[in-house]
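A.B. asks: Have a look; sequence and predicted model below, questions after that.
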Amino acid sequence: MYKFVVIAVLMLFVSCGAEKQKDSAKKVSNTNNLTEISIEKPLHDFGQLKAGEIVLHTFILHNNGQNNFILAELVSDCGCITAQAKQQVIKPGANTIIEVEFNTAGLAGKEYKTIEVHGNSKELKHLAIFAEVKNEFIDIKY
């Protein structure tokens, strides 16, 4: 009985999270004002870093379309990354910057992290960062 309750609660949390993602996607896609965006140099290599370092990089987002680009959210695949855009609404022909902060605390080895750019663009865009993190407490052999 205990296992059944635990499984039911877990399923509830997972289904609620998926529903939230669907809702945010519907809000953006229901606008019917899709636009074209591009990211200048969507990949960045930080090179070698020491564990515990916090580094920053700025990406440039261009609105190449005919409609305003409305940035809904920036979704990272890791809690070690925070991303913020200077503007939430980018007019046609305009640019904005996306600042990404990467915290290497507790990491080791070759790291590849991505950030999804959610909004009313025709295609989902991704940003990516690379680094090789040296951690004196963890030795990874390749």
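C.D. replies: Nice, thanks for sending it over. Please read all numbers here as calculations on a predicted model, not as lab measurements.

A.B. asks: Every contact and neighbour count from this point should use C-alpha atoms.
C.D. replies: Fine.

A.B. asks: just the strands in the protein please.
C.D. replies: Assigned by DSSP state E, the strands in the chain fall at 37-40, 43-50, 54-63, 69-76, 81-85, 89-90, 95-103, 109-119, 125-134.

A.B. asks: Let me know the distance separating the residue nearest to the spatial centre of the chain from Gly93.
C.D. replies: Nearest to the geometric centre of the chain sits Ile115, at 2.1 Å (CA atoms, centre = their mean). Distance of Ile115 to Gly93, given as CA to CA, to the nearest Å: 23 Å.

A.B. asks: Show me the one of the strands of the chain that comes nearest Leu10.
C.D. replies: Proximity to Leu10 (CA to CA) singles out strand 69-76 among these, at 22.5 Å.

A.B. asks: want to compare, so here's the second one:
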Amino acid sequence: MKKGLLMIAAVAAIAFTSCKENAADKVKEENAKEVADRDAKAEKFAKIEFEKEMHDFGTINEGDVVEHIFKFKNTGDAPLVITSAKGSCGCTVPNPPKEPIAPGAEGEFAVKFNSAGKPNSQIKTIRITANTETGKDMVKIKAFVTPKAGAAAKAQTGHEGHNH
């Protein structure tokens, strides 16, 4: 009697398990297209398009602090949220917007460059982290920084003003 009950229980368990698997497969097949369509529609991203991606300050004097406003437009399908913007060194400080930029809307942010201790040709990168498809975007600034007179004299003579 125990063997008979055990056999019936085993057969019932297999039958119920196989029915569930077939039902699950059927549901998966029926919903696969619907899920794929839904996921494709959910893949909406913001897209940041800059008016220009490189700004040239031209020739400035060492010690000058200059600023440029980068203008952009969200040409994507979702509100643009900039989570961070970082300069490639401490001399370059971006100030991105804190609020989301709606699709089709324009925004801007300032980038300050402090040329103190940065003589000659300079190119700095500002890395932007946002909810765009790539997640990372960048803009650049450049300048030729004329060294201070004392620094130029030291560079030409190789001395630091010591008398021999």
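C.D. replies: Structure's in. What do you need? No experiment lies behind these values; they were computed from the predicted model shown.

A.B. asks: Please state their TM-score.
C.D. replies: Put the two chains on top of each other and the TM-score (TM-score structural alignment, normalised by the length of structure 1) is 0.71; 110 aligned residues with a CA RMSD of 1.9 Å.

A.B. asks: ok, back up a step: need the contact list for the aligned residue in structure 2 for the residue nearest to the centre of structure 1.
C.D. replies: In structure 2, Ile115 of structure 1 lines up with Ile126, judged by TM-score structural alignment. Shown in contact with Ile126 of structure 2 (CA atoms under 8 Å, 6 or more residues apart in numbering): Ala85, Lys86, Gly87, Ser88, Thr92, Pro94, Met138, Val139, Lys140.

A.B. asks: Now with 7 Å, please.
C.D. replies: Shown in contact with Ile126 of structure 2 (CA atoms under 7 Å, 6 or more residues apart in numbering): Ala85, Lys86, Gly87, Ser88, Met138, Val139, Lys140.

A.B. asks: Now do the contacts for the second one.
C.D. replies: Listed by CA under 7 Å, 6+ apart, the contact partners of Lys86 of structure 2 are Val93, Pro94, Ile126, Arg127, Ile128.

A.B. asks: Show me what the second one aligns to in structure 1.
C.D. replies: By that I understand Pro94 of structure 2. Checking TM-score structural alignment: Pro94 of structure 2 goes with Ala83.

A.B. asks: buried ones in stretch 69-85 of structure 2?
C.D. replies: Counting neighbours by 16 or more other CA atoms under 10 Å, one finds that the buried residues in stretch 69-85 of structure 2 are 70-76, 78-82, 84-85.

A.B. asks: what do you get for stretch 143-150 of structure 2?
C.D. replies: Under the neighbour-count criterion of 16+ other CA under 10 Å, stretch 143-150 of structure 2 has Ala143, Phe144, Val145, Thr146, Pro147 buried.

A.B. asks: Just to confirm, what residue in structure 1 is aligned with the last one?
C.D. replies: Same thing as Pro147 of structure 2. Taking TM-score structural alignment, the alignment pairs Pro147 of structure 2 with Asn135 from structure 1.

A.B. asks: contacting residues for its match?
C.D. replies: Here Asn135 of structure 1 is in contact with Lys50, Ala51, Ala108 (CA under 7 Å, 6+ apart).
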